[in-house]
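[1] Quick one, fold the following:
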Amino acid sequence: MSETYDVVIIGGGPGGYNCAIRAGQLGLKTACIESRGKLGGTCLNVGCIPSKALLHASQMYASAQNDFASMGIKVGKLELDLAQMMSQKEEAVDGLTKGVEFLLKKNKVDYIKGFGKIAGKGKVEVTGLDGKKQTLDAKNIVIATGSEPTGLPGIEVDEERVVTNTGALSLTSVPKRLILIGAGVIGLEMGSVWARLGSEVTVVEYLDRILPPADAEVAKEAQKVFKKQGLDFRLGMKVTGVEKLKSKLKLTMEPAKGGDSETLDADVVILAVGRKAYTEGLGLENIGVTPDKRGVIQPVDGHFKVADGVWAVGDCIPGPMLAHKAEDDGAAVAELIAGKAGHVDYNLVPSVVYTNPEIAWVGKNEEELKAAGVEYVKGKFPFMANSRARTNHETVGFVKILAEKGTDKILGAHMIGVGVGEMIAEICVAMEFGAASEDVARTSHAHPTLSEAVRQAAMGVEGWTMQM
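    The predicted model follows:
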């Protein structure tokens, strides 16, 4: 008989490999199954990591084109080497996937390449990449299979001309005309990359605003900035189809509230209308579990347990579909299995859009607080008045902090500006400890730094901003 594992994890993405590493650290006999053939999941292979490599490289290219001369830096003829840009992206991905594999080995986790399926209570059937099957016995099974792009009726994805984030990260040439369906995080990041590299980008969005989860004031400011960067927005439009012609694509759309249809021509269309949990074919019916129409599994304990001895993390359960949320889920589940405390506060999971400028937020936004009838006070500070931002010529955006009226407890923070993806962590820590805005306002920040804008916004809650 085969040896029984304490934990068998299906999926080697951020949720899965963090769960595996933590379980190994806690002395649990652990196996991690991954069907991709490489660890890291969507995030590391075709999501967070490669997109950031292209965002960084494309921003350097755009800066050399548009900003260097004004700072006294003269360059010769500037050329784009797209093949090399893609190559350095792959080098980063390859190094990180090997790093994850090393960490599993270091923590004595068995890494099994194949497709895992729950065959019954305590049983996981694995179909290897070579087609051979084996069954693992497990005291605990963790579902960490992540998510996949959501499709739209009338649109056939081929990952060459009509692409998801996967194809958008591997285009072999810069499309002259690019249409982006969806004005969410993934879409705006991909649109930014290709706009910087020379594409004419049109963003088609069903809603009447961009970035639906973001604070409305931040989203409005972001749209102004992106428009200046060359993105053309068609809001309140429903895409009804994409026709593939020999020399071009023809996208058909109509007003979401009704009206005459229109067509747009494109060389490439990126479909970025959201994601759905990847839970099909996992044998959930064998343990009496039925996911919802988006593939999401509802935990029976309100946290991570979905059946006796079966847990789920990351995109497979409710909560923000973010890699760092999955990481936290994975570690928490490993700790719960080991008999320790494990918990994740989803209200304190930050969101970041890695455009230029970046957009970041945590906690409640103004619209949510108003809808809930919560009285709050707002402090806001523009980067235009920040010394470091002025010297860096990066003055777009602001920091806004929302605190509960009466108690001054921080309820949320919303930022748009260069580097705010790093700055949001300060507010996450403050909120984790139940801090008041005054706590941040009275914490010394080095001068001159961009992070002073966070302190000044906190000062602004009680009306004692010190800078311009």
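
[2] only C-alpha atoms for contact and neighbour calcs from this point on.
    Noted.

[3] most centrally placed residue in the protein?
    Geometric centre of the chain, nearest residue: Leu322, 4.7 Å, by CA atoms, centre = their mean.

[4] who touches that residue in this structure?
    Counting by CA atoms under 8 Å, 6 or more residues apart in numbering, Leu322 makes contact with Gly314, Asp315, Ser351.

[5] Try it again at 6 Å.
    By CA atoms under 6 Å, 6 or more residues apart in numbering, no residues touch Leu322.

[6] how close does it sit to Pro350?
    Using CA to CA, to the nearest Å, Leu322 is found at 9 Å from Pro350.

[7] Can you tell me what sits against the helix or strand containing Lys378?
    Under the criterion of DSSP states H and E, Lys378 resides in strand 376-382. Residues from elsewhere that reach strand 376-382 (CA under 6 Å, 6+ apart): Phe398, Val399, Lys400, Ile401, Leu402, Ala403, Glu404, Lys405, Ala457, Ala458, Gly460, Val461.

[8] Pretty sure Gly412 is one of the things the third one touches, is it not?
    No. Between Lys400 and Gly412 there is no contact, the gap being 8.5 Å when judged by CA atoms under 6 Å.

[9] what about those two, which has more around it?
    Taking other CA atoms under 10 Å, Lys400 and Gly412 do not tie; Lys400 has more neighbours (27 against 24).

[10] So the more buried one belongs to a strand, correct?
    Yes. Per DSSP: H, G, I helix; E, B strand; the rest coil, Lys400 lies within a strand segment.

[11] Show me where the stretch 51-200 of the chain has its strands.
    110-120, 123-128, 133-143, 147-149, 162-163, 177-181, 200-205 (DSSP state E, counting those that start in this stretch).

[12] Of the ones you listed, which is nearest Ile49?
    Nearest to Ile49 among these is strand 147-149 (15.9 Å), distances taken as CA to CA.

[13] which helices and strands sit right next to that closest one?
    Packing partners of strand 147-149 (3 or more CA pairs under 6 Å, 6 or more residues apart in numbering; DSSP states H and E): strand 275-277.

[14] Disregarding flanking residues, what is the spatial nearest neighbour of His445?
    Leaving aside its chain neighbours, His445 sits nearest to Glu452 (5.9 Å; criterion: CA to CA, 6 or more residues apart in numbering).

[15] Oh, that last question was meant for Leu197, not what I typed.
    Per CA to CA, 6+ apart, closest to Leu197 is Ser58, 6.4 Å.

[16] To compare with the earlier structure, here is another sequence to fold:
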Amino acid sequence: GGCCLNRGCIPTKALVRSAEVFTTVREAETYGTRVQGSVALDMRAVMARKRDVVAQLVGGVERLLAAADVDVYRGTASVPAPGRVTVAHQDGSSEQLETRYIILATGSRPKLPPVPEDHLRLTISSDDALELEEVPASMLIIGGGVLGVEFACIYHAFGSEIRMIKRSPLLLPPVDEEISRRIMPVLKKRGIKVNTGVFIKAIEETSAGRRVICDTKDGGEVSFEAEKVLVAMGREPDFGDIDLDALGVEHDRKGIKVDARMRTTCEGVYAIGDVVGRTYLASVASHEGMVAVEDMFGEGRDMDYRVVPEVVFSSPECASVGLKEKEAAERAAETGREVAVSKFPFSANGKAVAMGETTGLVKIVADKATGEVLGMHILGPHASDLIHEGAVALKARMKAEDLARIVFAHPTLSEAVMEAAHGVDGDPLHIAASRRP
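    Here you go, the predicted model:
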């Protein structure tokens, strides 16, 4: 495990922040600030700051473990039998541990395209992209999703020419389909090229870098060239070379099978996080860990996946929680119900206008008869923060009217949530009918 802190969420967010600052300084005159001389990016300093951020947070976790009197064994673990763990140390020694319960949290590894291994050596992984100390002139990103879009936005801001290629038409499957559709033209307008419906079959070395050869969905062939080729196709469970079959732990390529208390099919053995293969989010892994430990101590509660915010730190940000519009409509149709959908654009929000970040909207999906909030989806500034208003509403099973009648501070981005809530039962207050998204 440990992907998020060491090779995922945290280091990428450090790079996102550097990209934001660099972009803001370059556009400083828009806000009435003149910068003397040229603005340059120091990539070595960017990476040094990223490493400092990671080290600070890793150190914090280590101190928390020490304060809780947790023993940490450094080495490679194997599980020869239930209740037994073998730790192999780097010096060649090993030791046996006996325990009543075991939690498997071995994490995940990057997915790879279906090309020969010698072709893959011509690519870089998301781990490698977190260590580049020079900005490549061009970068071809294989895959969309959270990883691909975030790295596309980061390196485009740093100055790379970016092209993304993927098989499916939607760039961001984890979020609401409309949000995924809306962000594609935004990225293209900013200069990020996107090609969908292509299937990779080979990667070649050229004098200028790399060439990726693909089949197209209509039977043709197309190729793309770039200095660097980044594989960002998402992640898949990594079982850490533990012999799950010998343990009697049921699993498949999608992950370890667990029940609602995170128990595997082997008594006393639990599994949490990416290795379960359900949701590749550190926040979910933490909650799964709490559910597992509470079950060990007889304080059982089931893991609840109904309210899990998903965030993409793109530019602008995307976020979703609860049912997507299509999912809500399908479920409603099965029971003879209907859904109501309300949207409010950031172009009509005072704080967004003052910030100069008006791209995007807040979208609320609700039950038409009761007004209960079923989902919230956001494209725009600070979507990663605003989405938790939707998460609270979903957890409390609030109605859109409940959100609409809260007095929101003004001017704030959160007012867009309030306005969208007003639109479920009537009309947003601060938008004319002709301007509705």
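
[17] Please state their TM-score.
    The TM-score (TM-score structural alignment, normalised by the length of the second structure) is 0.94; 425 aligned residues with a CA RMSD of 1.6 Å.

[18] What residue in the second structure is paired with the residue nearest to Leu197 of the first structure?
    Residue correspondence, TM-score structural alignment: Ser58 of the first structure in this structure matches Ala19 in the second structure.

[19] Next one: its match from Val269 of the second structure, what distance?
    Ala19 of the second structure is 42 Å from Val269 of the second structure, by CA to CA.

[20] Next, Asp385 of the second structure: secondary structure please.
    Applying three-state DSSP: Asp385 of the second structure is helix.

[21] From Val201 of the first structure, how far out is Ser261 of the first structure?
    For Ser261 of the first structure, the distance to Val201 of the first structure (CA to CA) stands at 20 Å.

[22] go on, Gly319 of the first structure?
    Going from Gly319 of the first structure to Val201 of the first structure by CA to CA gives 31 Å.

[23] ok, the two, which is more surrounded?
    Between Gly319 of the first structure and Val201, counted using other CA under 10 Å, the more crowded position is Val201 (25 against 16).

[24] ok, now how distant is the more buried one from Gln298 of the first structure?
    According to CA to CA, Val201 of the first structure and Gln298 of the first structure sit 38 Å apart.

[25] cool, Lys106 of the first structure as well?
    According to CA to CA, Lys106 of the first structure stands 33 Å off from Gln298 of the first structure.

[26] Run through who's touching stretch 66-73 of the second structure.
    So stretch 66-73 of the second structure is contacted by nothing (CA under 6 Å, 6+ apart).

[27] After alignment, which residue of the second structure pairs with the residue nearest to the centre of the first structure?
    Mapped onto the second structure by TM-score structural alignment, Leu322 of the first structure lines up with Leu281.

[28] hey, where'd the helices end up in the stretch 351-468 of the first structure?
    366-371, 387-392, 420-432, 437-441, 452-461 (DSSP state H, counting those that start in this stretch).

[29] Name the single longest helix found in the second structure.
    helix 43-67 (DSSP state H).

[30] In the first structure, what stretch matches it?
    Under TM-score structural alignment, helix 43-67 of the second structure corresponds to residues 82-106 of the first structure.

[31] so how much does that stretch differ from the second structure once superposed?
    Here stretch 82-106 of the first structure, set against the second structure after superposition, deviates by a mean of 0.4 Å using mean CA distance after the TM-score superposition for the first structure.

[32] What residues sit buried inside that stretch?
    Met86, Lys89, Glu90, Val93, Asp94, Leu96, Thr97, Val100, Glu101, Leu103, Leu104 (16 or more other CA atoms under 10 Å).

[33] which SS state does Ala341 of the first structure fall under?
    Classified using three-state DSSP, Ala341 of the first structure is coil.

[34] Count residues in the vicinity of the equivalent of it over in the second structure, would you?
    Aligned counterpart of Ala341 of the first structure in the second structure: Gly300 (TM-score structural alignment). By the measure other CA under 10 Å, the count of residues near Gly300 of the second structure is 15.

[35] what residues are up against Gly300 of the second structure?
    With CA under 6 Å, 6+ apart, Gly300 of the second structure has these contacts: Glu294.

[36] how far away is it from Cys266 of the second structure?
    With CA to CA as the criterion, Gly300 of the second structure and Cys266 of the second structure are 18 Å apart.

[37] which stretches of the stretch 201-350 of the first structure form helices?
    216-228, 323-337.

[38] Put together JSON lines for the ones you listed, with mean neighbour count and distance to Ile143 of the first structure on each row.
    Listed next are those as JSON lines, based on neighbours: other CA atoms under 10 Å; distance: least, CA to CA, whole Å:
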{"stretch": "helix 216-228", "mean neighbour count": "16", "distance to Ile143 of the first structure": "34"}
{"stretch": "helix 323-337", "mean neighbour count": "23", "distance to Ile143 of the first structure": "10"}
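
[39] could I get the ones you listed as a markdown table with distance to Glu366 of the first structure?
    Listed next are the helices of the stretch 201-350 of the first structure as a markdown table, based on distance: least, CA to CA, whole Å:
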| stretch | distance to Glu366 of the first structure |
| --- | --- |
| helix 216-228 | 8 |
| helix 323-337 | 23 |
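
[40] Indicate which one of those is closest to Ala360 of the first structure.
    With CA to CA, the closest approach to Ala360 of the first structure among those belongs to helix 216-228: 9.2 Å.

[41] which bit of the second structure covers that closest one?
    Taking TM-score structural alignment, helix 216-228 of the first structure hits residues 177-189 over in the second structure.

[42] still on that earlier bit, the strand holding Lys378 of the first structure vs the second structure, mean deviation?
    Relative to the second structure, strand 376-382 of the first structure is 0.7 Å off (mean CA distance after the TM-score superposition for the first structure).

[43] now the angle from that strand to helix 452-461?
    If you take axes from the mean of the first three to the mean of the last three CA atoms, to 10 degrees, strand 376-382 of the first structure sits at 140 degrees to helix 452-461.

[44] Pull up the aligned stretch in the second structure for strand 376-382 of the first structure.
    Under the criterion TM-score structural alignment, strand 376-382 of the first structure matches residues 339-345.

[45] Just give the number of residues close to the equivalent of Asn392 of the first structure over in the second structure.
    Matched to the second structure by TM-score structural alignment, Asn392 of the first structure sits across from Met355. Using other CA under 10 Å, Met355 of the second structure has 11 neighbouring residues.
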